[in-house]
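# got a predicted structure here, sequence first:
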Amino acid sequence: MEHPSDRPAGSHEARDLTRTLMRTEFRERRSVTTELAATTVRRPPRSTREIENSLRRRLGLGRLGERLDPTPWLWGWLGPLVVTALAAVMRLVDLNHPTRLIFDETYYVKQAFSLLTLGYEGDWPAEDDDENDAINSRFADGDYSDLVSEADYVVHPQVGKWMIAVGLRLFGADNGAGWRFSAAIVGALSVLLLARTARRLFGSAALGTVAGLLLAIDGVHLTESRTSLLDVFLMFWVLVGFWCVLRDRDASRARLAHRTAPIRAAEESRAFHAAADAAARPAEPDRPAEPDRPAEPERRGRGVGVRWWLVGAGVALGLACGVKWSGIYAVAVFGVLAFAWDLSARRAIGERRWFTTSVVRGGIPAFVALVPTAALTYVASWASWFAHPGAYRRQWAADLRAAGEPVPRPWLPDWLNSWWDYHLAMWDFHNGLRSEHSYEAHPITWILQLRPTSFYWPENEPPPEACGAARCAEAITNLGNPVIWWLAVPALGVLLHTAIKGRDWRAWAILAGYAAMYLPWFAYAHRTVFSFYSVAFVPYVVLCLTFVVGWATGLLRPPPHTDGWLAAGPAASSRRGGWRTDEPTRLARFLTDDGSVRPTPTAWAILLAVVALAVVAAAFWWPLWSAQPVSYDFWRAHMWLPSWI
């Protein structure tokens, strides 16, 4: 049939008929739209609690009031405590051996004793190495007469030495247990802290326990927990800061959801009533009504209040800087990480100007909570130096002023000017240290442990009866567990792929540890550096390997999906494990918090092989980590690479 609109354009009848048809069609569409609107109106707006739970899901959090099941909670403490007890035994047993100061203990132990005695680092004057050895021998015998009141020029702040001083106060300064007690306790506590961190990151008591065990049996961590150096204290405080930043991520996201939910509830309520009013209004018969424009949804970012976990991180990282200056890199990297997570959270919940809001309401408050706190903590750690006029350079500015000589930066108070000039002198030392050393190692070799540092090798070999062989050896070699370190190298590649391709926030968190405590050393590769500095990032080496083992076995569940940026996990992370549909057993609750994974035989083989090989390697190298008398051939059999000798 011919449509009226196909008739000649000049036909008035055709034009009238066309208008009538178009008007009828429009009324039909409007009636359908009104009916749909009425249907939508019948759905009531969500409550504030419902909206908050929805936001929490988008932010990767559990529902309000949701608590971890008692079984995985118990496993999450029991497993880490067991491996911590093992770590404590390995670090405290026969701690007095060797009975003399070894390696750089000659500096830090005597400086710690000076702090207890004088309140600042006094000098132990020695003309050469032989005289220094004699002073060390008298020190070990309880003769401290070589200490003089003249201040010594030291190039590291005081926090680590004050921590060593705790052991000296408790057990005396004339025995190795007193010298090394604090390092051993801090080493054991760091095992517990890492195990709990891994359990929180991966949602698995099993993976948390594995991470704690791997750290407990690593040679770099073990030898420095049994030697009174500063780096183990640096590692500990940075790890505490890392834990606090992780806790801040959850706490700030929970508060963001809580403060945003009432606003979204009010928006939904207004939209609901507006739609109801529009549906109830009668439409004019001959022309369409102008559609009501809903009010622009309020998407202004909400603040999250004082971020106390970041304040705690600032205190911990300020103490880390008070041990060694390299802690400042952790302040910078972890601060950027906290900002990136805030940015991701605001984007996930649909804030309209999420970047700007994150800078103003997330980044600036995070900076205030973290950086000034770390700076103030660092300055406060110099309290003893400020309080004692005899400390090194304490009176530098005042002495210049009294002598009538020009004082650099005269606008500063004398005490602050002296402190600042001391820091400039320390900076010149650290940046200009280029003396050759037989154990120096480029940072690129650290992750492969190609050039370990020898902490102890006595000049006089132990007698034959000490080991039952014609020639004996006794050594402390700061060599990482080869199974852990060598497997962690390819695991680092998998971690990078997962972070970039899979956008897993946990992978980014671990990489932040590498970025803070490892990468900066490449900027100082021109100076003399040693592989024992790697203890500062060994927790993240362990987390990296544990992450990949969990990924390969299916124990690592994908993180809850949020906005897909620094949040979503690999969809195939359970490829080697099956999902449970029956009631989870206690073992299943140990493997994952929800007990939903049933590992395949292949997955069990991977997990047990990594753990077993690492344990066997630790037993194999234990004598060389703890200065046990062994035959020279036994020692030589452990030197797999020429660079290890």
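Received the coordinates, thanks.
# going forward, measure contacts between C-alpha atoms and count neighbours the same way
OK.
# show the subsequent helix or strand relative to the helix ranked longest in the chain.
What stands out as the longest helix in the chain, according to DSSP state H, is helix 231-280. Next along the chain after helix 231-280, taking DSSP states H and E as the criterion, comes helix 308-323.
# now do that following helix against helix 231-280, angle only.
160 degrees (axes from the mean of the first three to the mean of the last three Cα atoms, to 10 degrees).
# ok, and what's touching helix 308-323?
Under the contact criterion Cα atoms under 8 Å, 6 or more residues apart in numbering, helix 308-323 has outside partners 156-161, 230-231, 233-238, 240-245, 247-248, 326-328, 330-331, 366, 369-378, 381.
# picking that back up, could you list every helix and strand in contact with the longest helix of the chain?
helix 12-41, helix 48-58, helix 176-202, helix 219-225, helix 308-323, helix 327-348 (3 or more Cα pairs under 8 Å, 6 or more residues apart in numbering; DSSP states H and E).
# before we move on, back to that, show me how to select, in PyMOL, the buried members of the contacts of helix 308-323.
Applying 16 or more other Cα atoms under 10 Å to those, the buried members can be selected in PyMOL as follows:
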select buried, resi 156+157+158+159+160+161+230+231+233+234+235+236+237+238+240+241+242+243+244+245+247+248+326+327+328+330+331+366+369+370+371+373+374+375+377+378+381
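# structure B:
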Amino acid sequence: MNRILQFIKRTASHLNTDSDAKLLSQKDFLCMFLFIYLFTLLAFYRLGNNYAPSTSYSTDTDNRDIVLDFGDYLDIGSISIFLGNLNTRHFSISAFNEVTGAWEICNGDTIAESVFAWNKIDVNYRLRYLGIVSTDDTAILNEMVVQSTDGSILTPINAEEYSALFDEQYMFPDDKTYLDSTMFDEVYHGRTAYEFIHGITAYETTHPHLGKILIALGILVFGMNPFGWRFMSVAFGIFIVPLMYLFAKRLFKSSFIATATTCLLVFDCMHYTLSRIATIDIFAAFFILLMYYYMYQYFTKDALYRSQQASRTDLFPPKNVALPLALSGISMALGIATKWTGVYAGFGLAVLFIWYTITHFPKKQVLRLFGFCCAFFVLVPLLVYVLCFIPVVGYEQYDNLIDKALQGTISMFDYHSNLEAEHYYSSPFYEWPFIWMPLLDANDTVNASKVSSVSCMGNPAIWWIGILCELYVFFRWIFKKDKKAGFLCIAYLAQYVPWMPISRITFIYHYFPAILFVILMMGYTMLHIKEHFSWGKRAITAYLLVAVLCFFLFYPVVSGFPVDKEYGLRLRWLKEWILVL
């Protein structure tokens, strides 16, 4: 444990640029360690299989047909195909009639849709020879499992002719769930990460690419399997935990409130879910929180610098002021290179920086600071953004990397501005704080009574109470002119307001970067309760217990843990909630 605590101390010291290193006590390090350890256990438990079919069989216009011989007439119930990286493949399934000498269609136009997932195709036919014809120009099949009508696995006698299709039969799961397959947008981001690694034409080009590059790192280490493509999401979900603690401790100067605030993050259902799915949102959220953490450091460092007049030098900005400002810009660069929501965060940073700098520095120093920021908030983000296009294959002809990035950016803008799509689980911005429409990422039947469900939603005990805390913090900013409250409000609004005019479909997870600042607002509110009421600490502790219990109440339907369907139905607190099917 001592080694782990030392590692956390070193990591925290890199985030903390205090020269006196007095921000955190031994107690703080211990609290951070416990939260990291707890969330790590929660996030990695049943994350996904560390194996998946990897050898592949390809079809094309000259090799469309797969003919399987079972040696005798058998009742074939279904075929399950684990697709490679090409989605929505079409097949025609037929049986050979030895009497007539003709092929009889069993299922003439069937589709396997999901990449890196098991796709079941019903056959329900008695036959010896099974014909599977790919009607697309090309298809990539990683494995095929044939089952009888009673569910037993059948191996054709000519399996060696299609060895890549029948060499990993042991990987076929008894019940198809998120543990062995992609879910929701993993079919875009996880797939594209795989394509980056193999130099294949990228499928998902509607977002900047740093997040998919990060997902690819997990795949390189652990393989193209559920554990591999989700690993980096878990890592960044864990990274947010100590970052939230550091931010809360810096804001509120209280270990108790920093602990309470971090507890809310650890037991928020959406933080948990987004940390366990191979999408880019958890990366973007981490970088957004990080850029605001360093911007707030810039304010506090400058205040300390001003209080030590004797230590002033001709060098401006001084190192201890310039460093957090530079790190904020670098964090913003990483955020924008992950998702354009980083640009929204950048607007908030600009408001905060200009507001503080103009009111605290003479004109000459303001100009120097603005010049300094041009490098770290303009040039560095542009450089990182362009570099993240290096692994992308598939754009039209381009002259150089800058032209490639420009074409990609125009393509992204056209996609998002012209997107006309509908989705049952979509929801407008004004519904997000109330958790009006959770998003069902995965739902699979385990048996007659149990389901495995992964719902993306907030913890009601946190999100609903958070609305009241938001109102209190806004009140403190507007009517009490509290600058700390103003900082939190501006950061929150920067993540929320830009979504209001968006006409394309949106989902509740788009609210997650904003909820990070709601949790900090809750910390602000808890601090005031603690300071103004003798019963404050007891009330806060009791509330935290309720929030933790609420998390575990919803745990089965946000984690994919098999649960009675009836249990999931009883959690339908609002009429729009569909947490299990």
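Everything's here; your move. Only a predicted model underlies this, so the values are computations on that prediction, with no experimental measurement involved.
# re the thing from before, so which of the helices and strands packed on helix 231-280 of the first structure comes closest to Pro70 of the first structure?
The minimum distance between Pro70 of the first structure and these falls on helix 176-202, with 14.6 Å, by Cα to Cα.
# with Ile500 of the first structure as the reference, name the closest of the helices and strands packed on helix 231-280 of the first structure.
Of these, nearest to Ile500 of the first structure by Cα to Cα is helix 327-348, at 14.4 Å.
# can you find the partner of Asn132 of the first structure in the second structure?
Aligned counterpart of Asn132 of the first structure in the second structure: Glu113 (TM-score structural alignment).
# could you do Leu624 of the first structure as well?
Looking across to the second structure (by TM-score structural alignment), Leu624 of the first structure lines up with Val557.
# before we move on, what about Thr197 of the first structure?
Correspondence of Thr197 of the first structure to the second structure, assessed by TM-score structural alignment: Phe247.
# show me what contacts that match?
Contacts of Phe247 of the second structure by Cα under 8 Å, 6+ apart are Tyr293.
# Ser78 of the second structure belongs to a strand?
Yes: assessed with DSSP: H, G, I helix; E, B strand; the rest coil, Ser78 of the second structure lies in a strand.
# and it, what does it touch?
By Cα under 8 Å, 6+ apart, the residues touching Ser78 of the second structure are Lys120, Ile121, Asp122, Val123, Asn124, Val146, Gln147, Ser148, Thr149.
# switch to 10 Å and redo it
For Ser78 of the second structure, the residues meeting the contact criterion (Cα atoms under 10 Å, 6 or more residues apart in numbering) are 120-125, 145-149, 151, 153.
# what sits closest to Ile72 of the second structure if chain neighbours are left out?
Careful, residue 72 of the second structure is Asp; it's not Ile. With Cα to Cα, 6 or more residues apart in numbering as the criterion, Asp72 of the second structure has its nearest non-adjacent residue at 5.2 Å, and that residue is Arg128.
# and the residue positioned nearest the centre of the first structure, what does it touch?
Most central in the first structure under Cα atoms, centre = their mean is Phe242, positioned 3.2 Å from the mean C-alpha point. Applying Cα under 10 Å, 6+ apart, we find Phe242 of the first structure in contact with 194, 197, 236, 248, 310, 313, 316-317, 330-331, 334, 509-510, 512-513.
# how about Ser417 of the second structure, what's its partner in the first structure?
Looks like Ser417 of the second structure aligns to Asn431 there (TM-score structural alignment).
# just to be sure, that match is in a strand?
No: Asn431 of the first structure sits outside any strand when classified using three-state DSSP, being helix.
# count the neighbours of the residue nearest to it when sequence neighbours are not counted for me.
Distance criterion Cα to Cα, 6+ apart; nearest residue to Asn431 of the first structure, sequence neighbours excluded, is Arg527 at 6.9 Å. As a burial measure, Arg527 of the first structure scores 18 neighbours (other Cα atoms under 10 Å).
# counterpart of Arg527 of the first structure over in the second structure?
Looks like Arg527 of the first structure aligns to Arg504 there (TM-score structural alignment).
# surely its match is within a helix?
No: counting by three-state DSSP, Arg504 of the second structure falls outside a helix, being coil.
# does it touch Phe429 like I think?
No: Arg504 of the second structure is beyond contact range of Phe429, at 11.2 Å (criterion: Cα atoms under 10 Å).
# map Leu553 of the first structure onto the second structure.
One correction, residue 553 of the first structure is Thr, not Leu. Matched by TM-score structural alignment, Thr553 of the first structure corresponds to Lys530 in the second structure.
# dump the residue contacts of Glu461 of the first structure.
Arg471, Cys472, Ala473, Glu474, Pro629, Tyr632.
# which element is the closest residue to Tyr415 of the second structure other than its chain neighbours on?
Nearest non-adjacent residue to Tyr415 of the second structure, counting by Cα to Cα, 6+ apart: Thr206, 6.7 Å away. Assigned by DSSP H and E, Thr206 of the second structure belongs to neither a helix nor a strand.
# quick check: the nearest residue to Leu201 of the first structure once chain neighbours are set aside vs Leu376 of the first structure, distance?
Spatially, and ignoring its direct neighbours in sequence, Leu201 of the first structure is nearest to Arg506 (6.5 Å; Cα to Cα, 6+ apart). The gap separating Arg506 of the first structure from Leu376 of the first structure is 30 Å, by Cα to Cα, to the nearest Å.
# how about Glu35 of the first structure?
65 Å.
# repeat for Ala338 of the first structure
Ala338 of the first structure sits 20 Å away from Leu376 of the first structure, going by Cα to Cα.
# can you check Leu215 of the first structure too?
Plainly put, Leu215 of the first structure is 31 Å away from Leu376 of the first structure if you go by Cα to Cα.
# and what of Val529 of the first structure?
29 Å.
# and for Val615 of the first structure?
From Val615 of the first structure to Leu376 of the first structure the distance is 42 Å (Cα to Cα).
# now do Arg471 of the first structure
55 Å.
# number of nearby residues for Asp122 of the second structure?
Neighbourhood size, Asp122 of the second structure [other Cα under 10 Å]: 16.
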